[in-house]
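In: quick one: sequence and predicted model below, then my questions.
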Amino acid sequence: MGRLATIVGARGFVGARLQARLAADGWDIHAPKKGDPDLLTRDLGVVFYCAGLTADYDRRPFDTVEAHATLVSRIIEADRFDGLVYLSSTRLYDGLPKAQVAEHEPLVFDPMDPRRVYDLSKALGENLTLTRAAGRGRVARLANVYDWEAGAPGFLSEWLIRARTERNIVLDSSPAVGRDYIHLDDVVAALIAIAQTETPAIFNVASGELVTNAEIAEVFEAAGWRVSFTGQATPAAPPNASIARLTALGVRPASVKDVVAGYLKGLA
């Protein structure tokens, strides 16, 4: 029998790929459905807490708090796990007026902003994981995760999926928008590595590089696609998250431009 993993949110974008990788590596997988009454009474092994709301968090604030903080609080209180990896987000750095940020930075939130329910609930989940799990909790702050499987969420994922059937792509965004992108497979490798660390800590799961839409469009155009944008906004770049802790674990995420170039080559 292999090592036991419980994936909360196993049907989601990250959770489904994580489950496939762990199963291939010989882990025994428990993938409870939402509302599973046995979740708090059975042995869970290593918990990968992948549950959460992204696009609709502002429309569903109470569900957001339940997914990001309440359920993980119950799991920690039940104390039936060997380890816990809590998935959070590098968007928690957005309130910091700095170009470069690392995991030790104190975070800044405006509690009067209703859209901060995402950040505040994730921060509470992080706090519970790191301070109430008896040293068994780890936090993974994910950047913008992308892939090209059917239904993959996010701006870049949708762009890549469209490239299968469109050679002239018009995007509802601005070429100046920059983000840190990390491929889904690199995220999964990072989560498994984080689960095996001995010290409670926060890890930025990112590429460590901000890349603009214009730079990615250049990769598309070099491969034979045409890309245009409907917007011309020039927003301030988000803080760039350090990945020194992640690379110290032996995880070195691929450059988004290299991954996209390889993907497009396969479509040509």
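Out: Perfect, thanks for sending it.
In: from here on, just use CA atoms for contacts and neighbour counts.
Out: OK.
In: tell me which element residue 164 falls in.
Out: Counting by DSSP states H and E, no helix or strand carries residue 164.
In: residues near it, how many?
Out: 12 (other CA atoms under 10 Å).
In: what's around the nearest residue to it once chain neighbours are set aside, how many residues?
Out: Spatially, and ignoring its direct neighbours in sequence, residue 164 is nearest to residue 267 (6.8 Å; CA to CA, 6 or more residues apart in numbering). Residues near residue 267, counting by other CA under 10 Å, number 10.
In: put this next to the first one:
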Amino acid sequence: MRCTVIGGAGFVGRRLAEALRRAGHEVWVPARGDRALFTRELGHVYYCAGLTADYAARPFDTVTAHVTLLADVLRAGRYSHLVYLSSTRLYDSSNLPVGDEGAALTLQPANPRALYDLSKGLGENLCLTVAAGRAAVARLSCVFDWEPESPGFLSEWLIRAATERAFRLDSDGGFVRDYIHLDDVVHALTAISTRKAEGIFNVASGENVSNAALAEAFNRQGWDISLTRASPEQRAAICSTTALRALDVAPRGVLEVVSTYLEGIKTWN
């Protein structure tokens, strides 16, 4: 299968490109600004380009990555199927009990944070309205891994755990997130693409886990993790995974993955 991974140098794109190559697919990772993106046949496109942590400091780059470049790829039309990576963060401002892909979103243009949400929402809209059934949206929850330089709060815990048995984290025990391991994300994205699925898919575990519960998982395995603040567990939308599971994709729970990883560290050491 011919595959193109746009943003293939990033956290998700790099692991995805590696997995596709191992599976025997022809994989092209275009360099930034490569105009061949609009003239050659792209096959199955994974649109992983985007900004997360630094979107506020780079607003114009954010819009270019989330919308402008995507629009150019869709306009050129030289793809068989495209998967656009979005985020379950779009549910954060909606106060919904369940993050359902079909639910209406609440976005506030005057909120500085809305730059991220609105640009991702516009990218989703383009895929769902102008791609003539050849695109799907993957809303990723909090992706984690333990390889060096993996971004994100939980990734930092896991990387530190390989060399430190005790540390204190400046965080609140009541803060919750839906976490999904990077390998499960890759599996979900390839399933969406190979089946040429349409619509929106939450690529998530479907379970919100608090920082306190994560710290307890570490402590049960022999680590000494403490948090600076403790508050009641916050309420946040639970991501529906019904659509994803209909593709026979069932991501593992974060506590299971973390416990297995920590068991491995104890064995290695």
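Out: Ah, there it is. Just so it is clear, the model here is predicted, and its values are computed rather than measured.
In: quick one: TM-score?
Out: Once superposed, chain against chain, the TM-score is 0.97 (TM-score structural alignment, normalised by the length of the first structure); 266 aligned residues with a CA RMSD of 1.1 Å.
In: and the residue nearest to residue 164 of the first structure, what's its match in the second structure?
Out: Following TM-score structural alignment, the counterpart assigned to residue 267 of the first structure within the second structure is residue 265.
In: for residue 101 of the first structure, what are its contacts?
Out: 93, 239, 240, 241, 242 (CA atoms under 8 Å, 6 or more residues apart in numbering).
In: which ones are touching the residue nearest to the second one when sequence neighbours are not counted?
Out: Once its chain neighbours are removed from consideration, residue 239 of the first structure has its nearest residue in residue 99; the separation is 4.7 Å (CA to CA, 6+ apart). The neighbours of residue 99 of the first structure, taking CA under 8 Å, 6+ apart as the test, are 237, 238, 239, 240.
In: counterpart of the third one in the second structure?
Out: Put plainly, it is residue 239 of the first structure. Per TM-score structural alignment, residue 239 of the first structure is aligned with residue 237.
In: ok, its match - contacts?
Out: Residue 237 of the second structure neighbours (CA under 8 Å, 6+ apart): 91, 92, 95, 96, 97, 98, 99.
In: longest strand anywhere in the first structure?
Out: strand 81-89 (DSSP state E).
In: check which helices and strands it sits against.
Out: Identification of packing neighbours for strand 81-89 of the first structure by 3 or more CA pairs under 8 Å, 6 or more residues apart in numbering; DSSP states H and E yields strand 45-49, helix 117-131, strand 137-142, helix 184-195.
In: do a quick rundown of the helices in the second structure.
Out: 11-22, 59-63, 69-76, 114-130, 153-161, 182-194, 211-220, 242-245, 254-268 (DSSP state H).
In: out of those helices, which is closest to residue 172 of the second structure?
Out: helix 211-220 (6.8 Å; CA to CA).
In: quick one: that closest one to helix 153-161, angle?
Out: Going by axes from the mean of the first three to the mean of the last three CA atoms, to 10 degrees, helix 211-220 of the second structure is angled at 20 degrees with respect to helix 153-161.
In: helix 211-220 of the second structure corresponds to what range in the first structure?
Out: Under TM-score structural alignment, the match for helix 211-220 of the second structure is residues 213-222.
In: do the same with stretch 37-55 of the second structure
Out: Against the first structure, stretch 37-55 of the second structure falls on residues 39-57 (TM-score structural alignment).
In: first-to-last residue distance for the matching stretch?
Out: 24 Å (CA to CA, to the nearest Å).
In: contacts for it?
Out: Under CA under 8 Å, 6+ apart, the answer for stretch 39-57 of the first structure is 3-10, 12, 14-15, 30, 32, 63-64, 67-68, 72, 74-75, 78, 80-87, 117-118, 195.
In: give me the distance between residue 65 of the first structure and residue 125 of the first structure.
Out: 9 Å.
In: do residue 90 of the first structure as well
Out: In terms of CA to CA, residue 90 of the first structure sits 14 Å off from residue 125 of the first structure.
In: ditto for residue 192 of the first structure
Out: 19 Å.
In: and the two? Which one has more around it.
Out: residue 125 (23 against 15).
In: excluding chain neighbours, what is closest to the counterpart of the more buried one in the second structure?
Out: Under the alignment (TM-score structural alignment), residue 125 of the first structure maps onto residue 123 of the second structure. Nearest non-adjacent residue to residue 123 of the second structure, counting by CA to CA, 6+ apart: residue 67, 5.1 Å away.
In: that older thread, of the helices and strands packed on strand 81-89 of the first structure, which approaches residue 155 of the first structure most closely?
Out: That would be helix 184-195 among those, by CA to CA, at 13.9 Å.
In: read off where that closest one ends up in the second structure.
Out: Under TM-score structural alignment, the match for helix 184-195 of the first structure is residues 182-193.
In: contacting residues around that stretch?
Out: 12, 15-16, 19, 44, 46, 81-83, 136, 138, 140, 143-145, 203, 244, 247, 249, 251-252.
In: mean shift of that stretch relative to the first structure?
Out: Superposing on the first structure and averaging over aligned pairs (mean CA distance after the TM-score superposition for the first structure), stretch 182-193 of the second structure comes out at 0.4 Å.
In: any idea how far that stretch is from the middle of the chain?
Out: In this view, stretch 182-193 of the second structure has its centroid 10 Å away from the chain centroid, taken as CA atoms, centre = their mean, to the nearest Å.
In: cool, stretch 93-104 of the second structure as well?
Out: 17 Å.
In: which residue range of the first structure does that stretch align onto?
Out: Going by TM-score structural alignment: stretch 93-104 of the second structure matches residues 95-106.
In: just the endpoints, please. Distance across that stretch?
Out: Span of stretch 95-106 of the first structure from end to end, CA to CA: 10 Å.
In: residues in contact with the alignment partner in the first structure of residue 155 of the second structure?
Out: In the first structure, residue 155 of the second structure lines up with residue 157, judged by TM-score structural alignment. Residue 157 of the first structure sits next to 146, 147, 148 when contact means CA under 8 Å, 6+ apart.
In: hmm, 10 Å instead?
Out: Listed by CA atoms under 10 Å, 6 or more residues apart in numbering, the contact partners of residue 157 of the first structure are 144, 145, 146, 147, 148, 149, 150, 151, 163, 183.
In: got it, and residue 145 of the second structure?
Out: With CA under 10 Å, 6+ apart, residue 145 of the second structure has these contacts: 11, 151-152, 154-159, 180-183, 257-258.
In: repeat for residue 132 of the first structure
Out: Counting by CA under 10 Å, 6+ apart, residue 132 of the first structure has contacts 73, 76, 77, 79, 126.
In: ok, and the most crowded of these?
Out: residue 126 (26 neighbours).
In: surely that residue touches residue 107?
Out: No - if you go by CA atoms under 10 Å, residue 126 of the first structure and residue 107 don't touch, sitting 11.8 Å apart.
In: perfect, that will be all.
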